[in-house]
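Peer 1: need a structure here:
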Amino acid sequence: MAEGLLRNIYGSRYEAYSAGIMATNVNPYAVRVMKEIGIDISSQYSKTHKEFQDVIFDMAVTVCDRAKVSCPICSTNLEVPVEYPKAREVIHKSFEDPAATLGSEDEKLKVFRQIRDEI
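Peer 2: You can find the predicted model right below:
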């Protein structure tokens, strides 16, 4: 959702790439709630560090506590082995993981909307 929002709002000023520790599918609830505000993220896909080898990003933003701890892309040490991308600056913002929400479809959508709006 963060990648889609950044591309939509600031796409002429920034390039956004979303990656995770492991490649996964984009959550269908995320696709639905983003579509509600006119942003189509259905063609986005989960990427891993392997797709960004040898890249030095200006900034990396982690959006959950688990990523902050385990994200190799977020190392500000430019001496990290070449197989891992690097970032000159790292920002962390902790959001609840909406995919971890249990409950009815309406309850899940409510949490996805809340996180979308917080981002």
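Peer 1: all contacts plus neighbour counts: C-alpha atoms, from now on.
Peer 2: Fine.
Peer 1: Chain neighbours aside, what residue packs nearest to Gly4?
Peer 2: Closest residue to Gly4 apart from its sequence neighbours, by Cα to Cα, 6 or more residues apart in numbering: Ile41 at 6.0 Å.
Peer 1: so where's the longest helix in the protein?
Peer 2: If you go by DSSP state H, the chain has its longest helix at helix 105-118.
Peer 1: Mind listing residues that contact it?
Peer 2: Residues from elsewhere that reach helix 105-118, judged by Cα atoms under 8 Å, 6 or more residues apart in numbering: 1-2, 29-30, 33-34, 95-96, 98-99, 101-102.
Peer 1: same check, this time on stretch 30-37
Peer 2: 1, 40-42, 109, 112-113, 116.
Peer 1: just stretch 11-22 next, same as before
Peer 2: 2-3, 6-7, 46-49, 67, 70-71.
Peer 1: quick one: which of the residues you listed is nearest Ala60?
Peer 2: Closest to Ala60 out of the contacts of stretch 11-22 is Cys71 (9.9 Å), distances taken as Cα to Cα.
Peer 1: Another for comparison:
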Amino acid sequence: MSTKFQILFLCTGNSARSILAEFLLRKIAPDRFDVFSAGASPKPAPHRLALQVLRDHYKIDVSEARSKSWSEYQGKRFDFVITLCDNAKESCPVWPGQPIIAHWPSPDPAEFEGGDTEKERAFWQVAQQIRRRLELLASLPFEKLDSLRLEAAMKDIGAREALDLDQSVATI
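Peer 2: The predicted structure follows:
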């Protein structure tokens, strides 16, 4: 049996997008990845709507979810580091071992303005975008790709499907 890939999802607050990515990938490909998330300036706790969407829409146990600083993983070797917001991309530290770094931008659902129902839809929309990207990641033939092709594939996943929350939530 081969070793699992080590993957880290980064965002500024580690309260929404990176938490969604961490728990969704744990569900999608638990045998292929050890999954972590962190933030540059972590919030005190994950956003309640991120946890609600994971529980209600994906039936994921989020009892272990917590916001973490990326300094918690200083010195840890990762195979992949994926930033989910522009701030994390710009301030991302150097990680040991030369991991493949990709940027998969998603809008911050915590910044969406509207009623409770619309806010939950915004979190669900972002979760769906992240889930689709994670399914593409999990389906990559890692054993057949050299590091340059793998890096290109990771960047291509992040370039797919831009999401405008104001427009997508309004159309649901």
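Peer 1: tm score of chain vs chain?
Peer 2: In this superposition the chains share a TM-score of 0.84, using TM-score structural alignment, normalised by the length of structure 1; 109 aligned residues with a Cα RMSD of 1.5 Å.
Peer 1: on that earlier part again, now neighbour count and distance to Asp58 of structure 1 too, for the contacts of stretch 30-37 of structure 1, in a markdown table please.
Peer 2: Written out in a markdown table, the entries for those read as follows (neighbours: other Cα atoms under 10 Å; distance: Cα to Cα, whole Å):
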| residue | neighbour count | distance to Asp58 of structure 1 |
| --- | --- | --- |
| Met1 | 22 | 20 |
| Asp40 | 18 | 26 |
| Ile41 | 20 | 23 |
| Ser42 | 16 | 26 |
| Leu109 | 19 | 33 |
| Phe112 | 25 | 28 |
| Arg113 | 20 | 29 |
| Arg116 | 18 | 24 |
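Peer 1: nearest to Ala60 of structure 1, of these?
Peer 2: Nearest to Ala60 of structure 1 among those, counting by Cα to Cα, is Met1 at 15.2 Å.
Peer 1: shouldn't that closest one be in contact with Asp40?
Peer 2: No. The pair Met1 of structure 1 and Asp40 does not pass the contact test of Cα atoms under 8 Å, sitting 9.7 Å apart.
Peer 1: The residue most central in space within structure 2: what secondary structure?
Peer 2: By Cα atoms, centre = their mean, structure 2 has its centre lying nearest to Ala21, at 3.1 Å. Three-state call for Ala21 of structure 2 (DSSP: H, G, I helix; E, B strand; the rest coil): helix.
Peer 1: Then Ala87 of structure 1?
Peer 2: Applying three-state DSSP to Ala87 of structure 1 yields a three-state assignment of strand.
Peer 1: before we move on, what about Asp31 of structure 2?
Peer 2: Look at Asp31 of structure 2: counting by three-state DSSP, its state is coil.
Peer 1: swap in Leu6 of structure 1?
Peer 2: Following three-state DSSP, Leu6 of structure 1 is assigned to helix.
Peer 1: That one pairs with which position in structure 2?
Peer 2: In structure 2, Leu6 of structure 1 lines up with Leu25, judged by TM-score structural alignment.
Peer 1: how many other residues sit next to the closest residue to the residue nearest to the centre of structure 2 other than its chain neighbours?
Peer 2: Excluding the flanking residues, the one nearest Ala21 of structure 2 by Cα to Cα, 6+ apart is Ile130, at 6.3 Å. If you count neighbours by other Cα atoms under 10 Å, Ile130 of structure 2 ends up with 26.
Peer 1: How about the contacts made by Ile130 of structure 2?
Peer 2: Going by Cα under 8 Å, 6+ apart, Ile130 of structure 2 touches 17, 20-21, 106.
Peer 1: mind checking how far Ala50 of structure 2 is from Phe36 of structure 2?
Peer 2: From Ala50 of structure 2 across to Phe36 of structure 2, the span is 16 Å (Cα to Cα, to the nearest Å).
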